[in-house]
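Chemist: Sharing a sequence plus its predicted fold:
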Amino acid sequence: MTHRIAILGASGYTGAELVRLIASHPSMQIVALSGDRKAGMAMAEVFPFLRHLTLPVLQKIEEIDFSQVDLAFCALPHATSQAVIRELPRDLKIVDLSADFRLRDPAAYQKWYGQPHAALEIQAEAVYGLTEFYRDEIRAARLVAGTGCNAATGQYAIRPLIEAGVIDLDEILIDLKAGVSGAGRSLKENLLHAELSEGTNAYSAGGKHRHLGEFDQEFSAVAGRPVLVQFTPHLVPMNRGILADVYVRGEAAAIHAALQNCYADEPFIHVLPFGALPSSHDVRGSNHVHIGVIGDRIPGRALVVATLDNLCKGSSGQAMQNANLMLGIEESAGLTAAPVFP
């Protein structure tokens, strides 16, 4: 059976990544692509690396016939998805890659995104899209809210440790490095090559990053009590990738065992042998996550390092993994390509 797919916001990085992944999917066919400012253009003009594919011309969302679509990926900017998704057919399956439906509490959304939620009538039905921890809910969902890429990386490292009770919940520090594509494709002065290359910088520091809303929501729910982590992201001059150094209080061997037990049967999450640490190169262009654990010279402290590709496992690959579940397809379909190296 072939499932008909629309990608809304196909002219951005995550939209292009979805096209790349779907091109090798055994049972998905792209029947519609939207790109409001680039409507009427071919994808080959917008992304020449896709010129070998036969794809629909970009069009405006209101021009799409959704009666011919089984599932839509919504790769639109934050705060745009709400207005669009509320107008889509109620029987259409949707995977949203924006932040618009990630936070269950409307007050939390307003706190972190600075405006009231505009689609509360459907927000309540959204399922959080961290695939490995919400599979059953995702299978039955109509609307799945993809996680933030930084939030996913941190959760893969920390969530099993909270569940296993092997770390001090009041001493969690996440020091994260993120590639430039995580900032989107819009022109920004600080992302110019001359201003970004050969350096790095912290951003949204001091508890201001929006993905803290997801950490607060998810970690507190798992722990059954409020959990607040210290989180500082850094922008580094690489195109793709996220690497998070997570500093925790707990016995390193028990932490490693908890991660191994949690992810033993996961096709995309790989826990390295104790003492080995991953590189962002190891997962580039793939849907894989690598996690390593090492003890510290200070007794009772440990370092957990997690890395993933922000455009794939952190966004579009995760979205496809969730779509596979929603459509009753093998979860790993279209996602088994090896990482790109070097």
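Modeler: Yes, it's here.

Chemist: contacts and neighbour counts: CA atoms only from here.
Modeler: Fine.

Chemist: Distance of Leu18 relative to Gly9?
Modeler: Leu18 sits 10 Å away from Gly9, going by C-alpha to C-alpha, to the nearest Å.

Chemist: Of the two, which one has the most company?
Modeler: Between Leu18 and Gly9, counted using other C-alpha atoms under 10 Å, the more crowded position is Gly9 (26 against 22).

Chemist: hang on, the more buried one packs against Ser34?
Modeler: Yes: contact criterion C-alpha atoms under 8 Å: Gly9 and Ser34 qualify, at 5.4 Å.

Chemist: Second structure for comparison follows:
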Amino acid sequence: MKGSHSVKNVAIIGGTGYGAVELIRLLQSHRYMKIKQIISHSQYGDQITSVYPHLTEFYDDPMEELNINRLKDEIDVVFLATPAGVAKDLVPQFQESNVQCIDLSGDLRLHAREAYLTWYGKEAAPQEILDEAVYGLSEIYKEEIIKAKIISNPGCFPTSALLGLLPAVEHGILNNQSIVIDGKTGVSGAGRKQSQMTHYSETNENVTPYKIGKHQHIPEIDLYLSQVANEDIATTFTTHLIPMTRGLLCTMYGKLDKQVSTPEVIDLYQSYYETHPFVRIREEGVFPSTKEVYGSNFCDIGLHVDERTNQLIIGSAIDNLVKGAAGQAIQNANLMNGWDEKHGLYHIPIFP
């Protein structure tokens, strides 16, 4: 189906965060979406260039206060780049309108309200909203995304981990109870708000594991792996903060249930992602690094069968702010509106 090429008006709620700024950067080159409103609860009335001077000449309107009725009248697509606990209250207010909602927070990712309360410590969205929201992992749920009005954009770690693991899980080559995920991310993943953990003198020349056993992305990864496997999967998932601005790498391990070679697994992955332009599978002996996807919407995956330990080792690299947030959100908007999913996103990564 060809999409309408009339321009859609866009609003970004949560306008001063890193996810919002990345949306602004990427939407600048999008032919079919135009930013009409940037909404900030804390800084409405200010020019966004007073917060981010690098946007000078590209967006000069002041940020605005949230007005749901105006959004429903004037806006076609709303990107919610808000902290956890905000979108769950806002999205229901658009339910009876034609506005497409794409939530970049974790508010709609878990199907069960009690799971959200357990992992996020807040009351969840209404169950009917959770039931309607489509999980926006673009390569896996493409057909559902095309028909959706509410998208729950995946988290950055789940995007990397799921794209790396799902082909192996779906084809039954892993012992699904043996999966270990070692995740490393740059400090932009923590957002713009300063904390001791992301303070320069704490982060520089340091690697820090964090949220051991209680990271909010654990149930998200387990849920969508379990759906594909048709069995309950509980992964071991450990995150680390490393001293760089952007980038995210998951190195994953799982015991093999089938005898396969590295070339066979690479062939399986290349076939699985053959029609998906943003997933790039490395050749044998080559693993990705975060620099190779910097500033891009690509997910690069490397694979190795360790015959000595009978394990599959998977490396999956993304830019946490693009494929892990704003880029995938735009990819989903493209799919929802029948546009080429690459539109506005198919750029060479920045290197070095």
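Modeler: Alright, I've got the coordinates. These figures come from a predicted structure and were not determined experimentally.

Chemist: TM-score for these two?
Modeler: For these two chains in superposition, a TM-score of 0.96 is obtained (TM-score structural alignment, normalised by the length of the first structure); 341 aligned residues with a C-alpha RMSD of 1.4 Å.

Chemist: counterpart of Ile218 of the second structure in the first structure?
Modeler: With TM-score structural alignment as the criterion, Ile218 of the second structure lines up with Leu212 in the first structure.

Chemist: What about its match, how many residues nearby?
Modeler: Other residues within reach of Leu212 of the first structure by the criterion other C-alpha under 10 Å amount to 20.

Chemist: So which residues of the stretch 151-300 of the second structure form strands?
Modeler: Assigned by DSSP state E, counting those that start in this stretch, the stretch 151-300 of the second structure shows strands spanning 180-185, 208-210, 236-241, 248-255, 279-281, 299-306.

Chemist: Present those as TSV; the columns should include mean neighbour count and distance to Leu55 of the second structure.
Modeler: Written out in TSV, the entries for the strands of the stretch 151-300 of the second structure read as follows (neighbours: other C-alpha atoms under 10 Å; distance: least, C-alpha to C-alpha, whole Å):
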stretch	mean neighbour count	distance to Leu55 of the second structure
strand 180-185	22	25
strand 208-210	13	32
strand 236-241	20	28
strand 248-255	25	25
strand 279-281	21	29
strand 299-306	24	27
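
Chemist: Nearest approach to Gln194 of the second structure belongs to which of those strands?
Modeler: With C-alpha to C-alpha as the measure, strand 236-241 is the member of the strands of the stretch 151-300 of the second structure nearest Gln194 of the second structure (14.4 Å).

Chemist: Give me the mean deviation of that closest one from the first structure.
Modeler: Averaged over the aligned pairs, strand 236-241 of the second structure sits 0.5 Å from the first structure after superposition, using mean C-alpha distance after the TM-score superposition for the first structure.

Chemist: Map Leu166 of the second structure onto the first structure.
Modeler: Alignment note (TM-score structural alignment): Leu166 of the second structure maps to Arg159 of the first structure.

Chemist: Quick check: that match vs Ala205 of the first structure, distance?
Modeler: With the distance defined as C-alpha to C-alpha, Arg159 of the first structure ends up 22 Å from Ala205 of the first structure.

Chemist: Between those two, which is the more surrounded one?
Modeler: Arg159 (19 against 12).

Chemist: Relative to Leu277 of the first structure, how far out is the residue nearest to Lys177 of the first structure when sequence neighbours are not counted?
Modeler: In space, and not counting its chain neighbours, Lys177 of the first structure is closest to His234: 4.7 Å by C-alpha to C-alpha, 6 or more residues apart in numbering. Between His234 of the first structure and Leu277 of the first structure the computed distance is 19 Å (C-alpha to C-alpha).

Chemist: ok, now Leu308 of the first structure?
Modeler: Spatial separation of Leu308 of the first structure from Leu277 of the first structure under the definition C-alpha to C-alpha is 13 Å.

Chemist: who has more neighbours, the two?
Modeler: Leu308 (34 against 18).

Chemist: nearest spatial neighbour of the alignment partner in the second structure of the more buried one, skipping sequence neighbours?
Modeler: Counting by TM-score structural alignment, Leu308 of the first structure corresponds to Ile318 in the second structure. Counting by C-alpha to C-alpha, 6+ apart, Ile318 of the second structure lies nearest to Cys299, which is 4.9 Å off, once chain neighbours are set aside.

Chemist: Counterpart of Ile145 of the second structure over in the first structure?
Modeler: Using TM-score structural alignment, Ile145 of the second structure lines up with Ile138 in the first structure.

Chemist: His209 of the first structure: what's it in contact with?
Modeler: Contact analysis of His209 of the first structure by C-alpha atoms under 8 Å, 6 or more residues apart in numbering lists 203, 231.

Chemist: List of residues touching the longest helix belonging to the second structure?
Modeler: The longest helix of the second structure (DSSP state H) is helix 156-170. In this structure, residues lying in contact with helix 156-170 of the second structure by C-alpha under 8 Å, 6+ apart are 137, 174, 176, 181, 183, 217, 220-221, 224-225, 228-229, 248-250, 252, 268-269, 272, 299, 301, 314-318, 320-321, 323-325.

Chemist: Next, the mean deviation of that helix compared to the first structure.
Modeler: Once the two are superposed, helix 156-170 of the second structure sits an average of 0.5 Å from its aligned residues in the first structure (mean C-alpha distance after the TM-score superposition for the first structure).
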